[in-house]
Structures are given as C-alpha cells and as structure tokens.
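1. would you be able to build a 3D model of this:
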Amino acid sequence: MNSRIQAEQQKSSQDLTASARTSAPVLEVKSAAKAYGDHMALRNIDFTVHSGEWWGIVGPNGSGKSTLLHLLSGVLAPSSGSILIKGKPVKEYSRRALSRLIAVLQQDGLPEIDYSVRDVVAMGRYPYQDWLGRDQSDGEEVVDRVLEQLELSPFADRLLTELSGGQRQRVALAKVMAQEPEILLLDEPTTYLDIHYQLQFMELLADWRRRTGITIVAVLHDLNLASLFCDSIYGLRAGESFMQGSPDECVTEEHLRSLFQVDPVMIRHPQHELPQFLLKKKD
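-> Below is the predicted model:
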C-alpha cells in the first residue's frame, strides 16, 4: 500500500476516533470476572468501547485474552460484573439479535471443506434468514458486493480446499462482512499468516472500518501491528488489567519488559511516528 493511501487511512482513523468519543458506548465491561472452579481466569476488568473505535487486546499466553473475547461475544457469562452491548446486558439479547450486532472471527479461520467460496460467504447471512432459510433482505447483493470488495469474485466458485491459508482467511473475513455486524471481534486473526497476508488482512479491516464505521476489538499477538492499526490497547496479565490507553501510552519499553519479560529497543515508525520495537538478542 503506498504512502498516500496509508496517510488517508490514518487520517480517516483519527477522524473516526474523534467522532467516536462523542458517541454513546457500544460495548461496556464493568468489573467483569470469570472463574472456572477455584481458578480466576479474569478479575476486575473494566473498559468502554465507543462506536467506530478499534481496540487491541494484548498480553502473554494464558493472560485471559480469549476468555475476555468469549465474554464480549456472549459465548461465556461473567461470574460477576456485567457486559453491556449498546447499554443492554449481553445476556438479554437473543442469539439471533446478538448475531446481527456482533460477528466473531476465530484465529483458525475456516477449515478446508468442500464448500464454494460463495456458499461460505453466504453463510454470513444466517441472522437474516427466516425459518425456511430465505434471506429477508438483499442477501445476494450483499454477498456479491463483499466478494468484489475483497477481490474474491474470481474465486467465487472455487472450493475452500483449493485455496491457500491466506485466501481462506480472506474468505473468513468476507463471511463476517456479509453478516453486516456493528461490532467485530477477532481472536488472533493473523496467527497463521505470513507477513504479506498479515498486513493485507489488517489493511482490509482498516478499509472496512473506514467505509462503514464498524467497531473492532481484536486479540493480537503482534504489538507492532496493534500499534499501527489500533486506536486503543488493553493489556492483560494473569487475568487482570495491566495497561489501557493509546499506542503511545502502552507500547513502551517499561510495559513490554514487564508484560512479556523481553528487552526491547523502541523506535518510531518512519511514516506514522507510532511506537514500534525491536528485540535485543542475548549475548
């Protein structure tokens, strides 16, 4: 992506963030905790996400990131505290109503199954189908538009088994785009992608947000990518809140050393002036 487009996307992101701060919260986590027997996976989690923001959830393995995402999606119920979606407890939504508001993309994307790309993307229209499986809106037009936006139209009749991992992840994104949610939750979506597809995937998300104002909450391992794309970062350590704020506030030498037990070298991105880091090699 050239520097002009990157600059435009960065300005758009800043505009979205500024307008989001004046809007009502779409997602609120209030003193949320999750226990499995005697084990407290999460405790005292508090943060608020406004419409159009992009939040990155970071932390070491076992810190509770995926559990937090499951609470946000309604898959798990908090042991205490509350999760509010647009001011209403998530538990009060029906599954169909919730699926019209929230889409979830897991890290493993889509399995290699004998379904065509178009059929898989059309599965995203499930929340809008009646009991006979008929889409109650312009479903086919939505699917066609999403395929075109993600440059998947030439692959529409191809089976998933014929696609690369990066292409399948793009189809997985197309499926949740066809769902037309207001909030997108992602669990380490770039884990199995090479650096080309990682950047492409994040840029596709940024473009979707620029066009629609969708709210994104993503669990991410790559803090450099999180710094480049996210407005706010929420860090977890051992199930508790460790840090919360902008990339400048969170991606620091002190935080990285404490959170991940690494010795970083901090730099600034030459185009965006956002914090990035390198890792020192032990002598």
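2. switch to C-alpha atoms for all contacts and neighbour counts from now on
-> Fine.
3. is it true that residue 237 touches residue 256?
-> No. Counting by C-alpha atoms under 8 Å, no contact exists between residue 237 and residue 256, whose distance comes to 11.4 Å.
4. got the residue ranges for the helices in this protein?
-> Listed in chain order, the helices found in the chain under DSSP state H are 3-20, 65-73, 95-101, 117-122, 139-149, 165-178, 195-212, 223-229, 247-250, 253-260.
5. to residue 40, which of those lies closest?
-> Ranking those by their distance to residue 40 (criterion: C-alpha to C-alpha) puts helix 65-73 first, at 10.9 Å.
6. which residues belonging to the closest one are considered buried?
-> Taking 16 or more other C-alpha atoms under 10 Å as the neighbour-count basis, helix 65-73 is seen to contain the buried residues 65-73.
7. make CSV out of these and add distance to residue 144.
-> As requested, the buried residues of helix 65-73 are arranged in CSV below (distance: C-alpha to C-alpha, whole Å):
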residue, distance to residue 144
65, 34
66, 32
67, 34
68, 33
69, 30
70, 30
71, 32
72, 30
73, 27
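8. second input sequence below; structure requested for side-by-side comparison:
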Amino acid sequence: MPETALGSFPDVGASYYLSRLPGFFGEYVGLMGARLDGAEMLACGLATHFVPLEKLSSLDDALCKATTGDPKIINNIILHDFSNKNPTLKEKSHYFRLKTINSCFSRRTVEEIISALEEGDKKMDDWISWTIQALKKASATSLKISLRSVSTYTALRAGVYLESDILPHREIDAVDPKSRHKGNLETEILLESKGVNYTSIRPVYIYGPGPLNYNPVEEWIFHRLKAGRPIPIPKSGLQVTQLGHVNVSKSVKLIIISKSLR
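-> Here you go, the predicted structure:
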C-alpha cells in the first residue's frame, strides 16, 4: 500500500460510510465491491488526512514524543508536518467516473442500473462494459441487498431523543441535537437532502448474546435480578424504558430488507 488515509470514524456499519459518499458513489462501491486507495478516500471525504507511507514512521515518532493529549495539537502535527493535502488520483481511479456513476447508479433497482449502463455502453466504453459484466456475474440477491443497505440507513438509536418525563414516549418526540448519537441524526438529514428513501429504526436498550449484541451494557441488570439485589431507579423514577432482545432487532431489519426486495 503506497499511502495511508487517516480519519475519525464512528462505530457504525459500512452502509453508514457508503451513504456519505458524494453523489451515488456509495452505491457503486457497495455493488462493485470497489476498493478505494488513500487519495480516493480523501477526495470522497471518508478520510481527513493523507499520509504517504514513507512518512508513517516519522509520524509515529512525533506522536510518541507529543506531551499533550489535546486533539487540536495532535491534529496539527499530522496536518502540517506529515500529511499531503492534495494527493494525486491514479489515472484509472473510480472517482474520475463519478459523472457516469451518478447517472447510472442513481436508479432504484439493480435491473435499472444495468439497463442504464447498457445504454451508455453503446459508446463502446471498456469501463462500462467491464462494470456490466461484473454486475451480471454477481449474485442477484446479494446485489439487491447491498443496494438496499447503501441507499437506506436502518439502525438509529433511541438515545437521540431529548430527555423527557412525559409518557408514553413516541417516535415523533423531540430529539436532542447535542446527543452523543447526533451522528445518526446528521445521517437522517443527509439522506433526506439526497432524496433517498430510508427506514429509521430507533430501538431502545438491546440485550442478548454477542457477537450480535456488540455492547451488552444491560447485562448487569439481569445479574442483579438473579442475585436478588435491587435495581436502582434514577431521578424521579418516571424514566420507564424497554429492553429488546438483539434477535428481535435483527429480525426487524431482515423484514425491512425482504419487503423492499419484492
């Protein structure tokens, strides 16, 4: 690998990043399984800094010698001393095909995408011909699921809501723009601005076994119940919540995908 792209990435699925790519580049990358190099990631906005391979060792030394944990200072070390702000895209970069990608991969179905590509293939374009053949060789079901996962975002958290003692809690309740899950709200705004159809799921507290449940923070509740110990109730005691099993959350997502494929 000739270079490294650096950035700050939230703990979300791949569809989150693909949905944030310019135009319909995310649909192209998701369906084609395209691999982006450091320069392309910087151009797409997935990365914030580009560090050439030959500078990585020096960057590592500089970070080790830093006497502060201030993110601004650390960022300045990378940005001003080691990063390349304008790396050159390779001649055959996918990014140079963004105009054609936006035109063809903006379609709602895989079949429509292929038809749009075939219409453009009348110009005897080798890249378009290769793209068509790659799509036709791939699993039709996998392509449909990939397209759906990129064009929709279906895993938002209930933590985005503004705290309230008014019950019951409803999906239309006010949200907190300062929530630690505000990235989820920003994703909704982005999808709406692009005119993308999406389904927003806001599960409450999820429990169940890993690896399906990557963050079993509610496990302590069940340990206390089993041990016969009391469960502490915060504040006024009106903050009633729900616990949903991880398999239920998984089933809901599968139902949404299966219905969209019909």
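9. any idea what the TM-score comes out to?
-> Overall, the chain-to-chain superposition scores 0.27 on the TM-score scale (TM-score structural alignment, normalised by the length of the second structure); 131 aligned residues with a C-alpha RMSD of 6.8 Å.
10. closest to residue 224 of the first structure out of the buried residues of helix 65-73 of the first structure?
-> For residue 224 of the first structure, the nearest member of the buried residues of helix 65-73 of the first structure is residue 65. The distance, counting by C-alpha to C-alpha, is 17.6 Å.
11. ok, back up a step: wait, which of the helices of the first structure is closest to residue 186 of the first structure?
-> Nearest to residue 186 of the first structure among the helices of the first structure is helix 65-73; the distance by C-alpha to C-alpha comes to 8.0 Å.
12. now for the closest one, which elements pack on it?
-> Contact partners of helix 65-73 of the first structure among helices and strands, from 3 or more C-alpha pairs under 8 Å, 6 or more residues apart in numbering; DSSP states H and E: strand 39-50, strand 183-187, strand 215-219.
13. please identify the most buried of those.
-> Per-stretch averages of neighbours, counted by mean count of other C-alpha atoms under 10 Å, single out strand 215-219 among those, with a mean of 25.
14. tabulate the helices of the first structure in a markdown table, adding columns for distance to residue 50 of the first structure.
-> Output for those, formatted as a markdown table (distance: least, C-alpha to C-alpha, whole Å):
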| stretch | distance to residue 50 of the first structure |
| --- | --- |
| helix 3-20 | 5 |
| helix 65-73 | 14 |
| helix 95-101 | 14 |
| helix 117-122 | 28 |
| helix 139-149 | 25 |
| helix 165-178 | 20 |
| helix 195-212 | 13 |
| helix 223-229 | 16 |
| helix 247-250 | 17 |
| helix 253-260 | 25 |
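15. closest one to residue 278 of the first structure among those helices?
-> Shortest separation from residue 278 of the first structure across the helices of the first structure is recorded for helix 223-229, at 9.3 Å, computed as C-alpha to C-alpha.
16. same for the closest one, what does it pack against?
-> Contacts of helix 223-229 of the first structure with other secondary structure elements, assessed using 3+ C-alpha pairs under 8 Å, 6+ apart, are made with strand 54-58, helix 247-250, strand 275-279.
17. and the next element down the chain from the helix or strand where residue 148 of the second structure lies?
-> Of the helices and strands defined by DSSP states H and E, residue 148 of the second structure is found in helix 140-151. Using DSSP H and E, the helix or strand that follows helix 140-151 of the second structure towards the C-terminus is helix 182-193.
18. next, the buried residues of that next one.
-> By neighbour count on 16+ other C-alpha under 10 Å, the buried set for helix 182-193 of the second structure is 182-185, 187-188, 191.
19. same check on stretch 49-65 of the second structure?
-> Counting neighbours by 16+ other C-alpha under 10 Å, the buried set in stretch 49-65 of the second structure is 49-52, 59, 62.
20. which ones among those residues map onto strands?
-> Members of these lying in strands (criterion: DSSP state E): 49-52.
21. now render the residues you listed as JSON lines, adding distance to residue 132 of the second structure.
-> What follows is those, written out as JSON lines (distance: C-alpha to C-alpha, whole Å):
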{"residue": "49", "distance to residue 132 of the second structure": "33"}
{"residue": "50", "distance to residue 132 of the second structure": "32"}
{"residue": "51", "distance to residue 132 of the second structure": "34"}
{"residue": "52", "distance to residue 132 of the second structure": "34"}
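22. between which two of the residues you listed is the distance greatest?
-> Among those, the pair separated by the greatest distance (C-alpha to C-alpha) is 49 and 52, at 10.0 Å.
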